[in-house]
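Q: Please work out how this folds:
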Amino acid sequence: MDLVNVVTHAIESAIKTATSGGFAEASRVVLLEAATKLVSALQKPEDAITKLAYWPSQFMATRTLLELGVFNIIVEKGRVTSSELAETTKADKILLERLLRVLTAAGYVAEPDESSYAPNGLTKALATRPMGGLVEAIFDGGMKPMALLPEFLRKTGYKNPDDQADGPLQYGLGIDKVDLFTHMVDNDHKLLSSFQTFFEADRGSRPAWVDWFPVKQKLLDDSTKPVKDDSILYVDIAGGRGHDLLAFKEKFAEYPGRYVLHDLPQIADDQTLQLGDRVEKIGFNFFEDQVISGARLYYMKFIMHDWSDEKCLIILKNVTASMKKGYSTLIIEDFILPVKGCALLPAMWDMEMMSFLSAMERTERQWQELLTKAGLEVEGLYPPPGDGTGIIVTRLKE
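A: Below is the predicted model:
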């Protein structure tokens, strides 16, 4: 019993420190992994498997309540009853109670009294546009393909999916032989909007790369490669709504040079997308068009993991053709999978890549092989200070 008290005290102390923001990111991830192992050790195997089998009900309940705007209502009111929610949403009171029962049990909504609900940190996060977009994108676009993935693999003889136009997504959604992005642009603008919002939130709470990577030392403070006011400092390739570009621009505002955001015309031409001075938006197709030439830095986040090696080499050719040898640097932000002991998040993300795009996350060896084929020299592969994305710094071979 003494041991139980000691462990309980240690856990309570760690909880207080964590909730006050007292842990650095790397320490937080280490402790989270330790806590997960503790839960696994205390949980009976049969109970763990039962919870795994019933887990989709949590995601379904979250998506339904998100559609009804329930999280926003709870956050706005501070405390609300199921009757009040039913009156506001026009949904059945008993249905709402059943859905919310799942989420109060899972810890996503507080339950101060019978049929009464209040916000906690998770509720507040779900009420934000980026987190809502994440849930919508993964649920609406991915649940059917993921559910039918075992059937698809059985029919294809358990081959590793590698055809972006004829894979689990097309099988699951029953769509024509086109890749996800073409399908969204041509047929599903709602899903496209959800994904663009999701891309703003795909980093989660993990620090942006500009906050942990030595950007000035590695990329900017080189007197042999000066950037003038009219030169191009930074190009964000397929940068969506420009959230990563803006983070870089704000962090290093004292550096001269122009910025370019490349993406599909319907995104780049969006007049509501205001990125401030020194930024030019240019529509393009990275399979067909070269990026703007002669920039100091080119940046690609979560692009390579969407495509097979064959398609990646086409994309990279349209980037390397515009790079200036000895001057330009290509920065790739993506997962760098370890060969052993992979964290759960990137491992699950790899399954999403398989389901959505017949693509995959890559190991360090696979990154080296791909980038070498593209005519690039890898200066370094830098893992993140946690379980998020790493940074790969590459330049044209001398």
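
Q: only C-alpha atoms for contact and neighbour calcs from this point on.
A: Fine.

Q: For Lys144, which non-adjacent residue is closest in space?
A: Nearest residue to Lys144 in three dimensions, chain neighbours excluded: Gly172, at 5.2 Å (Cα to Cα, 6 or more residues apart in numbering).

Q: can you confirm the one you found is in a strand?
A: No: secondary structure of Gly172 (DSSP: H, G, I helix; E, B strand; the rest coil): helix, not part of a strand.

Q: Check which helix or strand Ile391 maps to.
A: For Ile391, the element it lies in under DSSP states H and E is strand 390-396.

Q: counting contacts, what elements does that strand pack onto?
A: strand 329-334, strand 376-382 (3 or more Cα pairs under 8 Å, 6 or more residues apart in numbering; DSSP states H and E).

Q: structure for this one too, so we can compare:
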Amino acid sequence: MKNLPNNPECTFKMYELISGYWIACAIYSVAKLQIADLLANGPKTLAELAKESNSHEISLYRLLRATASVGIFEELPDGKFRINDLGGTLLSDVPGSIKPWALANLGEHFPAFGNLTYGVQTGKVPFDDVHEKSLWDYYKDNPAAGANLMKAMAGVSGAVLKGIIDAYDFSPYKTIVDIGGGNGAMMFSILYASPLSKGIVFDEPYVVETSCKQIPEDLKERCTVFGGSFFEEIPANADLYLSKWVIHDWNDAEAIILLKVCHKAMPIGGKLLIIDSVIPDVLNEPHAGKLLDLNVMAMATGKERTLKEFKHLLKESGLSFKKLIATNTQISSVIECEKLV
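A: This is a model prediction of the structure:
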């Protein structure tokens, strides 16, 4: 096998894969420099952009030329640069913005990926090793970064929420609890789709301090927040509980503790929705969850799971698997569970 014939196509493909971080880091730079926001009201010259972003003009041109070459912004014949749909995803404070994710993923998360080999060899968390603290402690100690992460998750969630709402009927449930609900984006979407339901956004106390301020005026009578640890106790006797992109953050032992807390809080016949990527049992098949799993491995103790692995967690926590519901994306399948006893 060592003497495989030289295949230029494979060589260039591998070169492209290895160099992918060049584009990612360029996106991080234009996000940090707020180029999308500077172009929001129309095309600008390089000199204008350099002055407004406090950048070296020639170096900024090299950055923008490269990003424009992969479809992010447009370089015009008159020398100006213009925002386009792809570049528009980096605008600040717009629904579905990817800018916060770029700042987090290529900011504090990036060194953990550079340390991925450490995680593979030791089974420990690369982020913890690089930053000398867990991801959760990092955000408690760095509230600005934590606030940005909440925006990042909301931005990514915005791309999948419609698919979840379309795939599952939330309207029969009177009280719904979102476990680890962050800034409440998921709950707000559910309540708008289910006008007779009430919701509780549950998360760490420092998180729900912000969540409370995000509740839309027309939902304040139907939505509340509650702070605490989901490893200890969550609001009891709701009709429906849900956790989106939460279980995958924790290893099996931790996830079972969390699910047992859910089981204790749920009434007989109560439902739990686990919304995560579910990796198919098909060898070599491309799936977003397989790459997302590397992100989880770099950042936390958890992992993306197959349906068989999820069923094991449910059995150990006393919950009954009901069905798997596909949505419009591979990173947000819905696992419906029920408390029977």
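
Q: TM between them?
A: Here the superposed chains carry a TM-score of 0.89, computed using TM-score structural alignment, normalised by the length of the second structure; 326 aligned residues with a Cα RMSD of 2.0 Å.

Q: Of the helices and strands packed on strand 390-396 of the first structure, which stretch is the most buried?
A: Most buried of these by mean neighbour count (mean count of other Cα atoms under 10 Å) is strand 329-334; its value is a mean of 22.

Q: how far off strand 390-396 does that strand point, in degrees?
A: With axes from the mean of the first three to the mean of the last three Cα atoms, to 10 degrees defining the directions, strand 329-334 of the first structure sits at 150 degrees from strand 390-396.

Q: in the first structure, which spans are strands?
A: Here the first structure has its strands, by DSSP state E, at 80-81, 110-113, 116-118, 232-237, 258-263, 279-283, 297-301, 329-334, 336-337, 362-363, 376-382, 390-396.

Q: residues of stretch 187-200 of the first structure that come out buried?
A: 191-200 (16 or more other Cα atoms under 10 Å).

Q: a markdown table for the strands of the first structure, including distance to Ala18 of the first structure?
A: Below are the strands of the first structure laid out as a markdown table (distance: least, Cα to Cα, whole Å):
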| stretch | distance to Ala18 of the first structure |
| --- | --- |
| strand 80-81 | 28 |
| strand 110-113 | 19 |
| strand 116-118 | 22 |
| strand 232-237 | 34 |
| strand 258-263 | 37 |
| strand 279-283 | 39 |
| strand 297-301 | 29 |
| strand 329-334 | 27 |
| strand 336-337 | 27 |
| strand 362-363 | 31 |
| strand 376-382 | 26 |
| strand 390-396 | 24 |
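
Q: These: which one's closest to Leu96 of the first structure?
A: strand 80-81 (10.2 Å; Cα to Cα).

Q: Residue in the second structure paired with Lys44 of the first structure?
A: Aligning on TM-score structural alignment places Lys44 of the first structure opposite Glu9 in the second structure.

Q: and the gap between its match and Ile23 of the second structure?
A: Glu9 of the second structure sits at a distance of 21 Å from Ile23 of the second structure (criterion: Cα to Cα, to the nearest Å).

Q: now swap in Ser97 of the second structure and tell me
A: 18 Å.

Q: the more surrounded of these two?
A: Ser97 (22 against 14; other Cα atoms under 10 Å).

Q: Now do the longest helix seen in the second structure: distance to the chain's middle.
A: Counting by DSSP state H, the longest helix found in the second structure is helix 143-158. How far helix 143-158 of the second structure lies from its chain's middle: 8 Å, per Cα atoms, centre = their mean, to the nearest Å.

Q: That one packs against which elements?
A: helix 99-105, helix 135-141, helix 185-193.

Q: JSON lines please, covering those helices and showing distance to Met299 of the second structure.
A: As requested, these are exported to JSON lines (distance: least, Cα to Cα, whole Å):
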{"stretch": "helix 99-105", "distance to Met299 of the second structure": "10"}
{"stretch": "helix 135-141", "distance to Met299 of the second structure": "7"}
{"stretch": "helix 185-193", "distance to Met299 of the second structure": "23"}
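
Q: okay, those, which one's buried deepest?
A: Comparing those by mean neighbour count (mean count of other Cα under 10 Å), helix 99-105 comes out on top with a mean of 23.

Q: by how many degrees do the longest helix of the second structure and strand 240-244 diverge?
A: Using the same axes, to 10 degrees: helix 143-158 of the second structure against strand 240-244 is 110 degrees.

Q: With the first structure overlaid, report how far helix 143-158 of the second structure is off on average.
A: Averaged over the aligned pairs, helix 143-158 of the second structure sits 1.7 Å from the first structure after superposition, using mean Cα distance after the TM-score superposition for the first structure.

Q: List of residues touching that helix?
A: Helix 143-158 of the second structure is contacted from outside by 95-101, 103-104, 139-140, 182-183, 185-186, using Cα atoms under 8 Å, 6 or more residues apart in numbering.
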